[in-house]
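Peer 1: take a look and give me a structure for this.
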Amino acid sequence: MPGQIWRLEGHIDSIQQGSGSRFSAFPSENATGNFVKIVQRVPVKIVIDKGLDPNKPMPLGLSVEPKVTVE
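Peer 2: The predicted model follows:
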């Protein structure tokens, strides 16, 4: 799975209002006096319309680098 490129087509269904570590799957770690960069994650639901093989289920929990075209 790592290193594979999947070409899928879909559309954005929803964008969640919350961001930051409170809504993140990975909360920030605050050690004693150490600065921790807080990464803001905004959950986006993308519905896949084309390109997914029904015989090869897509594993859950993957990270992606989507390319979005705004029309």
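
Peer 1: for the rest of this, base every contact and every neighbour count on C-alpha atoms.
Peer 2: Noted.

Peer 1: ok, His11 - contacts?
Peer 2: Ile46, Val47, Ile48, Asp49 (CA atoms under 8 Å, 6 or more residues apart in numbering).

Peer 1: mind listing which of those are in strands?
Peer 2: Ile46, Val47, Ile48, Asp49 (DSSP state E).

Peer 1: quick one: which two of the residues you listed are the most distant?
Peer 2: For those, the maximum inter-member distance is 9.3 Å, found between Ile46 and Asp49 (CA to CA).

Peer 1: one more sequence to fold, the one below, so I can look at both together:
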Amino acid sequence: MTQGSHAVAQVVVFGQTVDERELLRLAAGVEQHSEHYIAQGILKKQRQKALWFLPPKAFTTSPAKGWRAP
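Peer 2: Next comes the predicted model:
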């Protein structure tokens, strides 16, 4: 039986450009207005960790392709 919701189990960072908290903050900023079920899981984890975020200054979205920030 499933709960019908998604959750972030682990955040994995490749490279040394950002840490786990920063990556989650950036993802939450982009996903804050999304209704997608995976976005809701990202935002839930952000709230659990009490991380603040700012909306991105510019980004584009494409259906079925996701988002892109310059």
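
Peer 1: so what number do they get for TM-score?
Peer 2: Superposed pair, TM-score by TM-score structural alignment, normalised by the length of structure 2: 0.22. Supporting alignment: 33 aligned residues with a CA RMSD of 4.2 Å.

Peer 1: more neighbours, Ile46 and Asp49 of structure 1?
Peer 2: Taking neighbours as other CA atoms under 10 Å, Ile46 of structure 1 and Asp49 compare with Ile46 leading, 14 against 10.

Peer 1: Ile48 of structure 1: how many residues sit nearby?
Peer 2: So Ile48 of structure 1, with other CA under 10 Å, has 13 neighbours.

Peer 1: ah, wrong one, I meant Glu31 of structure 2
Peer 2: For Glu31 of structure 2, the tally of surrounding residues (other CA under 10 Å) stands at 20.

Peer 1: nearest spatial neighbour of it, skipping sequence neighbours?
Peer 2: For Glu31 of structure 2, ignoring the flanking residues on the chain, the nearest one in space by CA to CA, 6 or more residues apart in numbering is Ala39 at 5.5 Å.

Peer 1: swap in Lys50 of structure 1?
Peer 2: Using CA to CA, 6+ apart, the nearest residue to Lys50 of structure 1 is Glu9, at 4.9 Å.
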